[in-house]
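> My questions concern the predicted model and sequence given below.
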Amino acid sequence: MTTIGIIGAGHIGSQLARAFTRLGDEVVIANSRGPETLAGLIDELGPTARAATADEAAATGEVVVVTVPLSAYREVPVEPLEGKIVLDTNNYYWERDGHIPALDSGEATTSGLLQEHLAGAKVVKAFNHIMAAEITTAGTPAGTPGRRALGTASDFPEAISYVTDLYDRLGFDTVSAGPLSESWRLERDRPAYVTRQDAAQLRDNLAAAFRVRPEDAA
């Protein structure tokens, strides 16, 4: 059993909490409004989940998920995540987050920004290119023909290994895009984004990805 901290209780965070508790892991989940606002979700999840502050979720989690709007990534606690694997689900929605020139120009990646903020953590891209509801509904047993694949990327092999095992437990194959510098291949508007694909198709979509979105290059 692993204790997983989740910072962010929106669609992805809440669905991951459901997925993790079903796997038998413990969940400590936080949002920006306070633990008391998560009472309904905790009642649903049962005794292996509890609500907390972001600092508590970061400190308690053996592994921690960051699933907040990208504009809020600098608010993620730094010290409690030192040395820990941190799953980054974030995507760049400039309509919500405001324009970030380094992302618009292809000079940075969303996960790279989080890794810079959490310099002592082991950031790994995960769950960013699947619809939230499909996390608990689209998985199938290993070896199923056409099994859906999800991507990841990290500068830390142990983080890639953790996500690969986690994806498999949830019913997905894994394709690594490589280091965080290549994680843009999984980001919003690229061919791999929220597309139902098996491992071979995902590899093709990663290879076909464009660094700068066409509208940003115009």
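Received it, and whenever you're ready, just let me know what you need.
> alpha carbons only for contacts and neighbour counts from here, please
Noted.
> Please enumerate residues in contact with the helix ranked longest in the chain?
Counting by DSSP state H, the longest helix found in the chain is helix 157-170. Helix 157-170 has contacts (Cα atoms under 8 Å, 6 or more residues apart in numbering) with 19, 23, 85, 122-124, 126, 135-136, 139-140, 142, 150, 152-154, 173-174, 176.
> Filter the residues you listed down to the ones in strands?
Counting by DSSP state E, the contacts of helix 157-170 place Ile85, Lys122, Val123, Val124, Leu150, Thr152, Ala153, Ser154, Asp173, Thr174, Ser176 in strands.
> Going by distance to Val64, which of those residues wins?
Ile85 (6.5 Å; Cα to Cα).
> quick one: that closest one and Ala119 touch, right?
No. Look at Ile85 against Ala119 with Cα atoms under 8 Å: they stay out of range, at 11.7 Å.
> between the two, who's got more neighbours?
Higher neighbour count among Ile85 and Ala119: Ile85, with 23 against 15, using other Cα atoms under 10 Å.
> how many other residues sit next to the residue nearest to that one when sequence neighbours are not counted?
For Ile85, ignoring the flanking residues on the chain, the nearest one in space by Cα to Cα, 6 or more residues apart in numbering is Lys122 at 4.6 Å. By other Cα under 10 Å, the residues close to Lys122 number 22.
> before we go on, here's another structure to hold up against the first:
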Amino acid sequence: MRIGILGAGAIGAAFARRLVAGGHEALLSNSRGPDTLAGLVAELGPGASAGTRLEAARAEIVVLAVPRPQVTAVLDGLPAWDGRILVDATNDFSVRPRPDEPTTSEQVAALAPGARVLKALNHLFAASLAAAPHAAAGNRVLFVSGDDHEAKKQFSAVLTDLGYAPIDLGGLAAGGRLHQANGGPLVGHDLVRLASA
């Protein structure tokens, strides 16, 4: 499967590395243009490519992996989502969210009408995300939250294929809050699901 990645920083590059290692394709984009990603694409090897923001956003599954202040600008002017999956891998460390506020992923969903928005890939540090998903005792856990069951199922199948152990935490409001930066109790925990579990 070809997955578009909006943002080629630490998290975007880490997930692209896992995609390519798992036999999938990663179409990376950034704000400076495809030519500036030639070195990273060469390092990642076959399966990795660079494109524009618009090209990456046309993939069936798109990962949003930019610094939080860039989210609005990156999502502005993209093609209609038409039910494609948008995985919010962003974190906002600048504020501590209040329980009565929408989660950051709910805010992303409001900026991307028509997208089936999931929260994932954000609770691990980039080095852990880039590491092999198979640990000695089992598989590295990745949390997935979202309001669309089929979208979670589809993305979780990709994660499972890569060797991760995806865990569904529920919807964007309740589940997303559990792995939202600056308050989510699951942020930063590099967990392994035992092979026998």
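Thanks, I have the structure now. Keep in mind that this is a model prediction, so the values were computed, not measured.
> angle of the longest helix of the first structure against strand 149-154?
Here helix 157-170 of the first structure runs at an angle of 160 degrees relative to strand 149-154 (axes from the mean of the first three to the mean of the last three Cα atoms, to 10 degrees).
> Helix 157-170 of the first structure vs the second structure, average distance?
Once fitted to the second structure, helix 157-170 of the first structure is off its aligned match by 1.8 Å on average (mean Cα distance after the TM-score superposition for the first structure).
> Buried residues in that helix, which are they?
Applying a neighbour-count criterion of 16 or more other Cα atoms under 10 Å, one finds Ala159, Ile160, Val163, Thr164, Leu166, Tyr167, Asp168, Arg169, Leu170 buried in helix 157-170 of the first structure.
> what's near enough to touch Val187 of the second structure?
Val187 of the second structure sits next to Asn122, His123, Leu124, Leu178, His179, Gln180, Ala181 when contact means Cα under 8 Å, 6+ apart.
> so which helix or strand takes in the first one?
In the assignment (DSSP states H and E), Asn122 of the second structure maps to no helix and no strand.
> Tell me the counterpart of the residue nearest to Ile85 of the first structure in the second structure.
Aligned by TM-score structural alignment, Lys122 of the first structure pairs with Arg116 of the second structure.
> What sits closest to the residue nearest the centre of the first structure if chain neighbours are left out?
Taking Cα atoms, centre = their mean, the centroid of the first structure lies closest to Thr89, which sits 2.4 Å from it. Residue nearest to Thr89 of the first structure in three dimensions, not counting chain neighbours: Asn128, with 4.4 Å by Cα to Cα, 6+ apart.
> Make sure the one you found is actually in contact with Glu187.
Yes. Under the contact definition of Cα under 8 Å, Asn128 of the first structure touches Glu187, with a separation of 7.4 Å.
> which neighbours do those two share?
Common neighbours of Asn128 of the first structure and Glu187 (Cα under 8 Å, 6+ apart) are Asn91.
> in stretch 34-45 of the second structure, what's buried?
Those would be Pro34, Leu37, Leu40, Val41, Leu44, for stretch 34-45 of the second structure by 16+ other Cα under 10 Å.
> Can you tell me which of the residues you listed is nearest Leu191 of the second structure?
Distance to Leu191 of the second structure, by Cα to Cα, is smallest for Leu44 among the buried residues of stretch 34-45 of the second structure, at 25.5 Å.
> Let me know how buried the residue lying closest to the closest one once chain neighbours are set aside is, in neighbour terms.
Distance criterion Cα to Cα, 6+ apart; nearest residue to Leu44 of the second structure, sequence neighbours excluded, is Arg17 at 6.1 Å. A count of nearby residues for Arg17 of the second structure, using other Cα under 10 Å, gives 25.
> go on, Gly151 of the first structure?
Counted with other Cα under 10 Å, residues neighbouring Gly151 of the first structure total 30.
> now swap in His129 of the first structure and tell me
Residues lying near His129 of the first structure (other Cα under 10 Å) number 23.
> do Arg53 of the second structure as well
For Arg53 of the second structure, the neighbour count with other Cα under 10 Å is 23.
> Please, where are all the helices along the first structure?
Ranges of helices in the first structure, per DSSP H, are 11-22, 39-45, 54-60, 94-97, 101-104, 110-117, 157-170, 199-207, 214-217.
> Please report the distance of Ala177 of the first structure from Ala192 of the first structure.
Going from Ala177 of the first structure to Ala192 of the first structure by Cα to Cα, to the nearest Å gives 11 Å.
> Compare neighbour counts for these two and give me the winner.
A direct count of neighbours by other Cα under 10 Å for Ala177 of the first structure and Ala192 places Ala192 higher, at 25 against 21.
> Just list the residues touching the residue nearest to that one when sequence neighbours are not counted, thanks.
Nearest in space to Ala192 of the first structure, with sequence neighbours left out and distances taken as Cα to Cα, 6+ apart, is Asn205 at 5.2 Å. By Cα under 8 Å, 6+ apart, Asn205 of the first structure lies in contact with Arg190, Pro191, Ala192.
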